[in-house]
Structure formats: structure tokens, C-alpha cells
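[1] Predicted model and sequence below, questions to follow.
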Amino acid sequence: MWADALTKFGNAAGAIVVFVAVLLLIFFAAGRATGRISKPLAVGIFLGPAVLLLLIGLVVPAVRTIYLSFFNDDSSHFLGGKNYGWAFTASDIHQVLLNTLLWIVVAPVAATALGLVLALLVDRLKRQALYKSLIFMPMAISFVGASIIWKFVYNYRESSQPQIGLLSQICIWLGWRNPPNWILSHPLNNFLLMVIMVWVQTGFAMVVLSAAIKAIPDEITEAAVLDGARGWRLFQHVTIPMIRNTLVVVLTTVMITTLKLFDIIRTMTGGNFGTQVLANEMYSQSFVQFNVGRGSALAVILFVAVLPLVGYNIVQLRRERATR
């Protein structure tokens, strides 16, 4: 046992030593190069590994997924666009697309709005760093961990039995004698699952928006106050316009995260009870039903849906940098 462990450790250590030696040799060769070849060689050495990893980890899998999306379940027969036709015409997929649309509209707006409210409130408190840390803390938890936490909150038992679920117990305390099984109640269960996403992402929205609000020049705020702007008018006509770009970036970032939603659905319901979304359906088609063609088609649809949000986010970030 110990001999096998030492052998594996020696092999790993030897591989690391060889890797470091190769890097040192390459850097030594680049440092000794002179003339016209020195700059292209340096660029190739530093960018080459990144480009290679990008090709292996992103470009090649993306091309392969697009290719497989035009074939049947075992990739033995070419189907053309039939998998995409199935994705947009099958009745069971309509519910999946509707749930996904509901998620990317409700959850990002709720998380961004709540983050903005908390940013405004916490910035007026003493020891704001402490409160921000507590609100931001869910961001340190994985979606799987957050789902397990909220699984206890939504846990259901008969009202005659001791309650484990916090939500059911609160409802009983308030006089609701027979609260429902929250996760089985459709469409309420979709909104209850969105609460998990909002709980995790609100801290991110609060921190970014708080920084944007603090970056507003004092001269602008003071001039608006002298002109009679107070409270809501100051917020509506000064704060919001000044942080509009940051607000859009936060909203689209949370939208991208929500569109790729998988962990919460997989952990809480497995896509059952009317809670299925696009990313989890892609996983189910590919690795549960072993239909690689349909799973690849859903992956391509998800990829295409994310692209406009990513592009818009990049444009907004560049505009914000330009204004600075």
C-alpha cells in the first residue's frame, strides 16, 4: 500500500519536475533569442499555452457539439435540423423553455433590485463592512450547498408531525394549519427555487452597485440637493442615471448565470414537478436518456442564447471604461 502510494507520488513529482524543466528551457531560449525572431518567439511562448488550452477546452468541444446536434441519439445517422425542430415543437419542451424564460426574467430582476436596495440602506449604517460581509456570504456557497440548505427550509411534513421545514413551521405559527408540500406545488415551486438564486446573487449585486454609488462625484449630488432634489427624486434623477451602466452589467451577469442554471434544479427536484429548465434538460437528454443528438441541440441553443448577453455585457463594460 505504502509502496504504491510512494510510486504514485514519485510519478507525480517527476512529471512536475519535467514540466518545470521544459518551461525553464523555453524561457531560457526566449531570453537568448535576438533580432526579428525575439518578439514573435516571446509572443508565441506566452500566448501559445493559453491558445492551446482554449482550443482544447472550448473551441473543439463547441464544434463537436454543433456537429453532433445534427445526428441521432448514437450519432450514426444524419438528421439535419430535426433535433432543433423537436426542441421548439415538442410539447414537453415548451414547458422547459417557458420555465427558463421565467427564470431569466424574474430571478435577475429580483436579485438586482434587492441588491440595489441593500446597497442604499447598508451604506448609511455604521460598520457597513460587517453587514456587507454577511449579505455577501452566500456567494461563497456553491449552488448545490445553497440548495441543500433551502431543502431544509422547504421540507414538508404533515401538520400533525414535528416540523423540520422552517417555512412550514412559520406558516403553522401564523395559523395556516395545513401548509402545502412546497416543492410539489406548481407553479409556486418555480418561484421558491428562484429564491435560492436570488439569495446567492443578491450579495454580488449589492457589492458592485454599492461601489458604483460611492463612485458618484459628490459635486453632482450636492448640486442636485441644492436644486431641491431629495429622497426619491434624487435617487430617480441622479443615482440611477449615474449607475445605469453598472446596473445593466449586474443584471446581464446574473442573467447569464441564471440561463446556465443547473445545480439548483438538479439538487432540489431533478427537473420534476414542472421545474425543468434548459440546462438540466440538456443534461437529462445527454446522460440520462443517452440521446446525444438532442442533448447537443439543446446545448447549442443554450450557447446561442448566452452569446447576446455576453456581447452586450462586454459593450457596456467598454463604455463604462471609456467614460472613466
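    Perfect, I can see it now. The model shown is predicted, which means the values in this text are computed figures rather than measured ones.

[2] can we go C-alpha only for contacts and neighbour counts from here?
    Will do.

[3] Would you mind giving the secondary structure of residue 276?
    Of the three states, residue 276 takes coil according to DSSP: H, G, I helix; E, B strand; the rest coil.

[4] measure it to residue 152 for me?
    Per CA to CA, to the nearest Å, residue 276 is found 21 Å from residue 152.

[5] And the helices in the stretch 201-324 of the chain, which stretches?
    Shown for the stretch 201-324 of the chain, the helices assigned by DSSP state H, counting those that start in this stretch span residues 218-226, 231-234, 240-242, 244-259, 263-268, 278-283, 292-323.

[6] hang on, the earlier thing: compare residue 276 and residue 152 (neighbour count), which wins?
    More neighbours surround residue 276 than the other of residue 276 and residue 152, with 25 against 13 (other CA atoms under 10 Å).

[7] Pasting the second one now:
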Amino acid sequence: MLDQVLNALLTVVIGVGVCVLYFWGANWVLDRLLGSDEQTSANDGLRTKIRPWIFLFPALFFLSLYLIYPVFATMWLSLNGASGENFVGLANFIWAIQDGNFLQSVYNNLLWLIIVPIGATVFGLIVAVMADRLWWGNIAKSLIFMPMAISFVGASVIWKFVYDYRSGESEQIGILNAIVNGLGMEPQVWLQIPFWNNVFLMVILIWIQTGFAMVILSAALRGIPEETLEAARIDGANDLQIFFSIMIPQIFGTIIVVWTTITIVVLKVFDIVLAMTNGQWDTQVLANLMFDWLTRGVDFGRSSTIALVIMIAVLPIMIWNIREVNKEEGTR
């Protein structure tokens, strides 16, 4: 434990030292090339234009190295065969639209896209509204936000104990089956029930993302002018009318941003499916299918093709989300 702490501290010190050395050295070189401030002011304009790019260069370099280059490399690999060397053109894309597992994954992803963002946003909004009316509301918010601190794999392990099934006369240790057994009904293998097993997996992500939605929407609700709510109450509006006619319209932009943000998370969902079912029993999703072809099928072409499909699906939502955030910030 002590070694890990010391290694972490050493990493921080070295990282900060390298950054300081880079910026000091870059400015020193710039001043030597263009003349220091004491010597001349003729190149001040040029120096002012170059200096921001010196600060931005590391970020741009690593962004290009780890984001832009992989995108083009993935595009090229999607046009090649399993080894990533022999050119096959659009054969991988033709395979994708004809493959049953790929189409099943697309169908499951669509289910996730419909159920999870709506479920997490609705529950987050309900909690945000109700918690503000309770004296222990902040405690409730903290408990609901807590799953956000858990990794997807950790959350999956927790929910494995909820859905656990023991065959024969073995005692049921899964919470859900223990309840069912206590009510005199037969325990079920929940993760093997067609269609519903996907829903049971979605519950995990809803459980995690509800805290995120709650925090963002709670902040938006606090931004509604109190005078507007008081005026509605004076006019005789009840709580439901205030909620649907005043609160929802005023925070609708924030609701859409929360919904689209969770949608992007859903499109990339991988950990939960891998840890819970590994895509068995018709629970496969695109990210997990990509991982299967990359590690088990060892087919760089097909895995890259699936990665491109995910990227194409995420990109429009991400662009639209960024525009909405910028638009909302511009109106403030």
C-alpha cells in the first residue's frame, strides 16, 4: 500500500516537473528566437500569436495520437480482412448487415437506447423534485448518487447477487429469488429469460445513471424563479400542474442534454453485458460483439467495422449535445 502511494506521488511530481520544464523551456526558446522583451518589441505580435499554440501543442499532439489517428486506422482496418493486411473492400460491411449476431446486437442496443435514457432521466427528475421537499432530501440524494462512484463491473458484481439463481434444493442467496421463494413461487434464472434478461441488465445502468440525472436536473430546478412558482400557486395551480406546465418547460433543455448524455453512455455499454452474461442468451450488444471479434475471433476487420458503426451512431448525438450545451450557456 505504501509503495503504491509513493509511486503515485512520484508520478505526480515527475508529471508536474515535466510540464513546468516544457513550458519554461518552450518560452525560453521562443524568446531566444524572437528576442526577449527587454531587447525589442518588434516581434511582440508574433510572439503573442505563437505562445498560445505552445501551450496547446501537448494537448493537440496527444489528441491526434490517441483519438484522430485511431479513427483513420480503424477505417482502414474495416476495409481489410481478419489479419488487417489483405484489402477486402466493403466485405466486412456486407457481412455485418447479413450476420444474425450483429443484427441481434443492433436490436438490443435499440432497446437499451429506448429504455435506459428514459428510465434514468425520469427517475432522476422525480427524485430531484421529491428530495427538495424532504428535510432529509440531501441524504437521499447522496445515497442515490452513490452508485455513480462504482465502476460498471463493480455494479455488475453487486447485481449478480440480486439475480443469482441456485438449482435444486440449494438455498437461494439471490435477493430477487429469495423474495420469490419466500412468497411461495418458483425461483427463476432471471438472466436467461428472453427479452426480460435485457431489461434486467438495463436496470443496472439505470441504477447508476439516475444519480447523474438527479444532480443535473436538481440544479436546473433550483434555477427556476421562485416568483413564477408563487404566481402559479396564487392562480390556483396544483402541484401537478406546476410540475408539468411550469417546471418541465423551463428545464426542458437540460432534460434533453441529460437524456442525450446518457444515450451516449448507452451506445458504448460494454462492461455490464460482459460481466453479467458475456452476451449469452440474446443479450449481446455492439461494443461487446466488437470485443468478441477482436479478442476471441481475432478478426481486426470485423471488429473495426463494428467500432465504426458505434462511432457513427454516437457522433451525431454528441455533436447535437455539444451544440445544445453551447446554446444554453450562450443564453445565460
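    Nice, thanks for sending it over. All values derive from a computational prediction rather than experimental measurement.

[8] follow-up on the earlier one: and the helices of the stretch 201-324 of structure 1, which is most packed in?
    Ranked by mean neighbour count under mean count of other CA atoms under 10 Å, those are led by helix 278-283, which reaches a mean of 23.

[9] Can you give the distance from it to the centre of its chain?
    15 Å (CA atoms, centre = their mean, to the nearest Å).

[10] That helix vs structure 2, average distance?
    Its aligned residues in structure 2 lie a mean 0.6 Å from helix 278-283 of structure 1 after superposition (mean CA distance after the TM-score superposition for structure 1).

[11] What residues in structure 2 pair up with that helix?
    The aligned range for helix 278-283 of structure 1 in structure 2 is 286-291, by TM-score structural alignment.

[12] that older thread, just send the helices of the stretch 201-324 of structure 1 back as JSON lines, with distance to residue 70 of structure 1 too.
    Below are these laid out as JSON lines (distance: least, CA to CA, whole Å):
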{"stretch": "helix 218-226", "distance to residue 70 of structure 1": "56"}
{"stretch": "helix 231-234", "distance to residue 70 of structure 1": "54"}
{"stretch": "helix 240-242", "distance to residue 70 of structure 1": "46"}
{"stretch": "helix 244-259", "distance to residue 70 of structure 1": "23"}
{"stretch": "helix 263-268", "distance to residue 70 of structure 1": "27"}
{"stretch": "helix 278-283", "distance to residue 70 of structure 1": "15"}
{"stretch": "helix 292-323", "distance to residue 70 of structure 1": "6"}
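
[13] and the most centrally placed residue in structure 2, what does it touch?
    Centrality entry for structure 2: nearest residue to the mean C-alpha point is residue 265, 3.0 Å, by CA atoms, centre = their mean. If you count contacts by CA atoms under 8 Å, 6 or more residues apart in numbering, residue 265 of structure 2 has none.

[14] how about it, what's its match in structure 1?
    Going residue by residue (TM-score structural alignment), residue 265 of structure 2 aligns to residue 257.

[15] ditto for residue 69 of structure 2
    In structure 1, residue 69 of structure 2 lands on residue 60 (TM-score structural alignment).

[16] burial of that match, as a residue count?
    Neighbour count of residue 60 of structure 1, defined by other CA under 10 Å: 11.

[17] Would you double-check that it falls in a helix?
    Yes. Counting by three-state DSSP, residue 60 of structure 1 is found in a helix.

[18] so how far is residue 93 of structure 1 from it?
    28 Å.

[19] Work out the gap between stretch 47-64 of structure 1 and the centre of the chain.
    22 Å.

[20] which stretch among the helices of the stretch 201-324 of structure 1 comes nearest residue 160 of structure 1?
    helix 263-268 (24.5 Å; CA to CA).

[21] what helices or strands is that closest one leaning on?
    Contacts defined by 3 or more CA pairs under 8 Å, 6 or more residues apart in numbering; DSSP states H and E place helix 263-268 of structure 1 against helix 143-153, helix 188-214.

[22] And for that helix, what's in contact with it?
    So helix 263-268 of structure 1 is contacted by 143-144, 146-148, 151, 193, 196, 271, 275-277, 280 (CA under 8 Å, 6+ apart).

[23] Out of the helices of the stretch 201-324 of structure 1, flag the one nearest residue 185 of structure 1.
    Residue 185 of structure 1 sits nearest to helix 263-268 of all the helices of the stretch 201-324 of structure 1, at 13.3 Å, using CA to CA.

[24] what about that closest one, how far off from structure 2?
    Mean for helix 263-268 of structure 1 is 0.6 Å (mean CA distance after the TM-score superposition for structure 1).

[25] Stretch 94-107 of structure 1 too?
    Looks like 0.7 Å for stretch 94-107 of structure 1 (mean CA distance after the TM-score superposition for structure 1).

[26] Now do that stretch: which range of structure 2 does it align onto?
    Using TM-score structural alignment, the partner range for stretch 94-107 of structure 1 is residues 103-116.

[27] Run the chain-centre distance for the matching stretch.
    16 Å.

[28] Can you report how many residues lie near residue 131 of structure 2?
    Other residues lying near residue 131 of structure 2 total 18 when counted by other CA under 10 Å.

[29] ugh, typo on my part, it should be residue 238 of structure 2
    Neighbour number of residue 238 of structure 2 under other CA under 10 Å is 11.

[30] Return the residue of structure 1 aligned against it.
    Applying TM-score structural alignment, one finds that residue 238 of structure 2 aligns to residue 230 in structure 1.

[31] what about that match, distance to residue 121 of structure 1?
    Distance check for residue 230 of structure 1 against residue 121 of structure 1: by CA to CA, it reads 16 Å.

[32] cool, residue 180 of structure 1 as well?
    According to CA to CA, residue 180 of structure 1 stands 34 Å off from residue 121 of structure 1.

[33] So which of the two has more stuff around it?
    More crowded of residue 180 of structure 1 and residue 121, by other CA under 10 Å: residue 180, with 16 against 12.
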